[in-house]
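Engineer: no sequence for this one, just the structure:
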C-alpha cells in the first residue's frame, strides 16, 4: 500500500470523512484472473465479501477513475485506489490540541498513543484524519512524524503551493527540535553532550538498531534534573532517524521510562493508558521560509511524573 498524503496530483477518489484513498500497484505479472482475485490475495485480512461490497459501491477505481468491476480482468502495472475501513477502533483517552493555524501551517499538540497518520488499528482516530474532519482541510499533510507513543508537537502543511518550502526545513536541518524525556538513571551515570551512531532497521520491523559504520544519527543531550534512580533530559536530535532518541538513550544506558520497545520489545497487547512513554516533543523553532521571521512553538503538555516521586 502506498502513502498518498504527500501526493499533490488530483486523486481519482475524493477525501471522504477525513480519509483519502489508499493505493496499491498491480505487479507486472501474476496468476490472478481478475482484479478482485488480486485484491483478495494481496489483503488476506479483508474478506472477499468486503471487496465485493466495495466494488459494488464503486469504491474501488483505477488510476484513471474507471471503476473496478467483479469481472474486470487483471491488468499489470495499473494502480488501484480504494477506501480503507475498519469495523472498530480503540478509543483514545485524550484529544489533540490545535496551538496555531494560519493559511500555511497548523501546529498541533498530540497526546500519546495517537498515531500521526492511519496505521494498524487506527484510521479515524489518527491525528491526520481527526484534523481533516475537525478543520475541514482535505489538503492537510504532516511535515514530519513522531512516534505514536510520543506526545507533543506536530507541524502540518495546509497549502500545496507552499508545502515544499516548509518540508525543506527538515532535510536542510533548519528546523530546531527539542524533546524532554524521563529516563532510568543508574548510579554513577555520566552522559556526553553529544552522541553519534549509525542506525539501521532491526530484524524485527518494530525496532531500530545500532550498526558499525559512519554515523548517520546525532543527538545532543542535557541533564535537566536527577531524582534518585531517574533523570529528566533535554534531547535535541540533529538528524531524524526512526526511534533515534529511544535507541540513543538505551545505548547510553538510560532507557526512557515506560518505553515498550527499548531495551525490551514487549508483547503486543492493549495500551496501558496509565503508563505512557515518558518522551515529549517539547518545541519547534525555525525561520519562516516565506517571511524570514523567526517562529517557535512550545507544547503545553508535561511528562506524567517521576516513577519514584519524592515528597
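Structural biologist: Right, received. Where do you want to start? This one's a predicted model, so the numbers in the text were calculated from it and none came from an experiment.

Engineer: can we go C-alpha only for contacts and neighbour counts from here?
Structural biologist: Noted.

Engineer: hey, which strand is longest across the chain?
Structural biologist: strand 217-227 (DSSP state E).

Engineer: quick one: buried residues of it?
Structural biologist: 217, 218, 219, 220, 221, 223 (16 or more other Cα atoms under 10 Å).

Engineer: format these as JSON lines; extra columns: distance to residue 152.
Structural biologist: Formatted as JSON lines, these follow (distance: Cα to Cα, whole Å):
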{"residue": "217", "distance to residue 152": "21"}
{"residue": "218", "distance to residue 152": "21"}
{"residue": "219", "distance to residue 152": "18"}
{"residue": "220", "distance to residue 152": "19"}
{"residue": "221", "distance to residue 152": "18"}
{"residue": "223", "distance to residue 152": "20"}
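
Engineer: strands along this protein, start to end?
Structural biologist: Under DSSP E, the chain gives strands at 22-25, 60-62, 79-82, 97-101, 105-110, 141-142, 151-157, 176-184, 194-201, 208-211, 217-227, 230-237, 279-287, 294-298.

Engineer: what's the most buried one of those?
Structural biologist: strand 151-157 (a mean of 25; mean count of other Cα atoms under 10 Å).

Engineer: other SSEs contacting it?
Structural biologist: If you count contacts as 3 or more Cα pairs under 8 Å, 6 or more residues apart in numbering; DSSP states H and E, strand 151-157 packs onto strand 105-110, strand 141-142, strand 279-287.

Engineer: comparison target, given below:
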C-alpha cells in the first residue's frame, strides 16, 4: 500500500492500522490509548495540524468516528538521538544495487530510539535516493555487508533470491576459548529449532521439534584467548549464529543476549559484538552474472597476525 506522504529527511511515513470496531468513539481515541506513553494533548494537536492523514493524503480530524478510516499515515516525531559515531562505507553502487559495510551498533532500519541513526536513513540522505530500501537485514549489533535496492521496479527480483536461499552468506565470529581449551571438532553442521516469541528480545530453542535452523561452522584459527570461526548459515532465523555458537559453548564475545540476557545498558562502543557479515555471493537475477562482495572490516579480537581472507577453511578457496 503506497504512502500518501513522501520520504522526508530520509525517513518514510509510518502506517498504522486503526480498528473498524471497538470501544473507542474516535480514531484519535484509539491512538491515544495505543500510544499511552505519549502526552495525549500533544498527539491530538497533531490531528489538529493535519499531520495524521488518510490513504488519499487528506487530514483525519480528531473527531473522525471509529470505522471511518482503516489506515492512517504520519511522520514519527524526531527523537533526541545520540549519534552513533561510526560511518557506513559504500562498497558498490549501480543502477539496481547499493552494497555497504555497516558498522556495529547501527540498525538497518529506523526503529525504537533510532531514526536518523539507521543505515537506511543515512544512505537515503547520502545518496539522495528516497526509493532506497534494504533487501535483507543485519542485527544492529552485527557489522558487515548489507545490500539495498535502488529501484522499486527491480527490488522484488533481489528479494526473491533471499527468500529462495539463493544467496550464499558467510560470517565470521570471535568467541572466548572455552574453559579447559577444548574445542568442538570442526568443521561441523549445527541444527536446532528456533522460535521468536512475541514481546521477547531473545529467541527460544525447542529441542522437541524438527530443526528449522542450520549452520556450517569451521575453524579459522585460535590462540590461548579466543577462537575465530567462519559461519555459513543455510537458514536465516533471528539470532541463529549467536544461538548456535552459544550452544556449542563458544558464545560470541560481547554478546549481551546469549547465553545469558544481560542488563540493558547504554552502548559501549569499545565492546562491539564480535560478529561480522563477511561475504555475499549470488547470481544476479537481472544480468545472470555471478557477483561476490566481501567486507573490508575485521573483528578487533581476532587472533593477531592472521589474515582471515587468505583462505576459506571449508572450501579452501
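Structural biologist: On my side now, so go ahead. Computed from a predicted model, the values in this text were never measured in an experiment.

Engineer: map residue 60 of structure 1 onto structure 2.
Structural biologist: Aligned by TM-score structural alignment, residue 60 of structure 1 pairs with residue 52 of structure 2.

Engineer: got the contact list for that match?
Structural biologist: 46, 59, 60, 72, 73, 74 (Cα atoms under 8 Å, 6 or more residues apart in numbering).

Engineer: so which of those is the closest to residue 254 of structure 2?
Structural biologist: residue 74 (37.0 Å; Cα to Cα).

Engineer: that closest one corresponds to which position in structure 1?
Structural biologist: Under the alignment (TM-score structural alignment), residue 74 of structure 2 pairs with residue 82 in structure 1.

Engineer: do residue 87 of structure 2 as well
Structural biologist: Residue 87 of structure 2 maps onto residue 95 in structure 1, by TM-score structural alignment.

Engineer: cool, residue 125 of structure 2 as well?
Structural biologist: Aligned by TM-score structural alignment, residue 125 of structure 2 pairs with residue 133 of structure 1.

Engineer: my guess is that match meets residue 16, correct?
Structural biologist: No: Residue 133 of structure 1 lies out of contact with residue 16 (Cα atoms under 8 Å); the separation is 9.3 Å.

Engineer: from residue 117 of structure 2, how far off is residue 149 of structure 2?
Structural biologist: Distance from residue 149 of structure 2 to residue 117 of structure 2, counting by Cα to Cα, to the nearest Å: 19 Å.

Engineer: please apply the same query to residue 36 of structure 2.
Structural biologist: 25 Å.

Engineer: for the two, indicate the residue with more neighbours.
Structural biologist: residue 117 (22 against 10; other Cα atoms under 10 Å).

Engineer: now do the contacts for that one.
Structural biologist: Contacts of residue 117 of structure 2 (Cα under 8 Å, 6+ apart): 81, 83, 84, 106, 107, 110.

Engineer: cool, residue 296 of structure 1 as well?
Structural biologist: Going by Cα under 8 Å, 6+ apart, residue 296 of structure 1 touches 283, 284, 285, 286.

Engineer: thought the match of residue 74 of structure 2 was touching residue 22?
Structural biologist: Yes: contact criterion Cα under 8 Å: residue 82 of structure 1 and residue 22 qualify, at 5.4 Å.

Engineer: and the gap between the match of residue 60 of structure 1 and residue 193 of structure 2?
Structural biologist: Applying Cα to Cα to residue 52 of structure 2 and residue 193 of structure 2 gives a distance of 42 Å.

Engineer: how about the match of residue 74 of structure 2, nearest residue that isn't a chain neighbour?
Structural biologist: Nearest non-adjacent residue to residue 82 of structure 1, counting by Cα to Cα, 6 or more residues apart in numbering: residue 60, 4.6 Å away.

Engineer: how about residue 24 of structure 2?
Structural biologist: Nearest one to residue 24 of structure 2, counting by Cα to Cα, 6+ apart, is residue 30 at 5.6 Å.

Engineer: residues near whichever residue in structure 1 pairs up with that neighbour, how many?
Structural biologist: Aligned against structure 1 by TM-score structural alignment, residue 30 of structure 2 finds its counterpart in residue 38. Neighbour count for residue 38 of structure 1, taken as other Cα under 10 Å: 16.

Engineer: distance of residue 38 of structure 1 relative to residue 48 of structure 1?
Structural biologist: Taken as Cα to Cα, the span from residue 38 of structure 1 to residue 48 of structure 1 is 11 Å.

Engineer: buried ones in stretch 126-134 of structure 2?
Structural biologist: Buried positions in stretch 126-134 of structure 2, judged by neighbour count with 16+ other Cα under 10 Å: 130, 132, 133, 134.

Engineer: just the residues you listed now: which is nearest residue 183 of structure 2?
Structural biologist: residue 134 (36.6 Å).

Engineer: how about the closest one, what's its match in structure 1?
Structural biologist: Here residue 134 of structure 2 is matched to residue 142 in structure 1, going by TM-score structural alignment.

Engineer: residues in contact with the residue nearest to that match when sequence neighbours are not counted?
Structural biologist: Nearest residue to residue 142 of structure 1, sequence neighbours excluded (Cα to Cα, 6+ apart): residue 156, at 4.2 Å. Taking Cα under 8 Å, 6+ apart, we find residue 156 of structure 1 in contact with 105, 106, 107, 108, 140, 141, 142, 143, 144.

Engineer: please redo it, this time with the cut-off set to 10 Å
Structural biologist: 101, 104-108, 128, 131, 139-145, 163, 166-167 (Cα atoms under 10 Å, 6 or more residues apart in numbering).
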